[in-house]
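1. Below are the sequence and a predicted model for it; my questions follow.
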Amino acid sequence: MQADTTFWDSLVFDGIDDVDVDEVTAAFGTVDIAARSRATGAMCPDCGGWSNRVHGSYQRRFKDLPLAGQSVVIRLTVRRFICDAADCPRRTFAEPFARLTTPYARLTSRLGHALEHVGLALAGRAGARRTPRS
């Protein structure tokens, strides 16, 4: 079932201006959101130079907070850029999504914070019962 992308853009990515929702599919208790960056380029993390030369792209997949009893999975298309600075040791770099997730993470920052709060408040087995794995 296809869903309205503007609704999901405002719901899931509220306050994150640099992400566009391409497609949303809801089936079998899972909401699958395909998204990409709206930015035209990114800054190199080593030299700070701006680049808009795309080297390639790949997809990251991570979980977000559940919504109405359904698990939410975000498939984010991340672009790699070429750094043009001659003195920069980094040739390519991936665009950052600091407000959405951290590098190498498998879940969004807000889901991580929610699980951290449950773990600190309830600890151990009580926290595991309140947050079932999906």
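-> That came through fine.
2. When you work out contacts or count neighbours from here on, use the C-alpha atoms and nothing else.
-> OK.
3. which residues of this protein fall in helices?
-> Ranges of helices in the chain, per DSSP state H, are 5-12, 109-122, 124-130.
4. Below is an additional structure, to be compared with the one above:
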Amino acid sequence: MAGSDCPGCGSWSRRIHSSYLRFPADVPSGGRRVVLCLRGRRFLCPVNSCGRRTFAERMSGLTRRYGRRTERLRSTLAAVGLALAGRAGGPVGKSLRLVRQPQHGAAARRSLARPGSSRPARRRCR
């Protein structure tokens, strides 16, 4: 039986509390939109003194926390935005059916981490 580590205390739990569905966007295949249906599980922490009662399992490598896109789509959008110097990446991403709205290409570029930094780049005020 599968389980997950509690992010609060690090203890292993197999006790499932509930489950939920996620529908992250992914890179189109053959010009058609791909719909992923991921079932995420919530587990109960076995340690009574832990601050977390329940926690969700991580889907590392596939999505980020609270993410609505897969890592593959996020990196593709960032590459298009960087290759086309930002604003031009939005319409191109829309024509490739990567995004529905052109401004999402620029948002993906802004979310990239700066070299040598673990934080995403901030938008600069003019």
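-> Great, that's in hand. As the structure is a prediction and not an experimental result, all values here were calculated from the model.
5. Turn the helices of the first structure into a markdown table, columns for mean neighbour count and distance to residue 92 of the first structure.
-> As requested, the helices of the first structure are arranged in a markdown table below (neighbours: other C-alpha atoms under 10 Å; distance: least, C-alpha to C-alpha, whole Å):
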| stretch | mean neighbour count | distance to residue 92 of the first structure |
| --- | --- | --- |
| helix 5-12 | 15 | 29 |
| helix 109-122 | 14 | 25 |
| helix 124-130 | 12 | 40 |
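6. Compare these and report which one is nearest to residue 96 of the first structure.
-> Go through the helices of the first structure one by one with C-alpha to C-alpha and the one that ends up closest to residue 96 of the first structure is helix 109-122, at 13.3 Å.
7. so the closest one corresponds to what in the second structure?
-> The aligned range for helix 109-122 of the first structure in the second structure is 71-84, by TM-score structural alignment.
8. likewise stretch 74-86 of the first structure?
-> The aligned range for stretch 74-86 of the first structure in the second structure is 36-48, by TM-score structural alignment.
9. Just the buried residues of that stretch, please?
-> By neighbour count, and taking 16 or more other C-alpha atoms under 10 Å as the criterion, the buried residues in stretch 36-48 of the second structure are 41, 42, 43, 44, 45, 46, 47.
10. That stretch: end-to-end distance?
-> Separation of the first and last residues of stretch 36-48 of the second structure by C-alpha to C-alpha, to the nearest Å is 35 Å.
11. go on, stretch 41-48 of the first structure?
-> With C-alpha to C-alpha as the measure, the ends of stretch 41-48 of the first structure fall 12 Å from one another.
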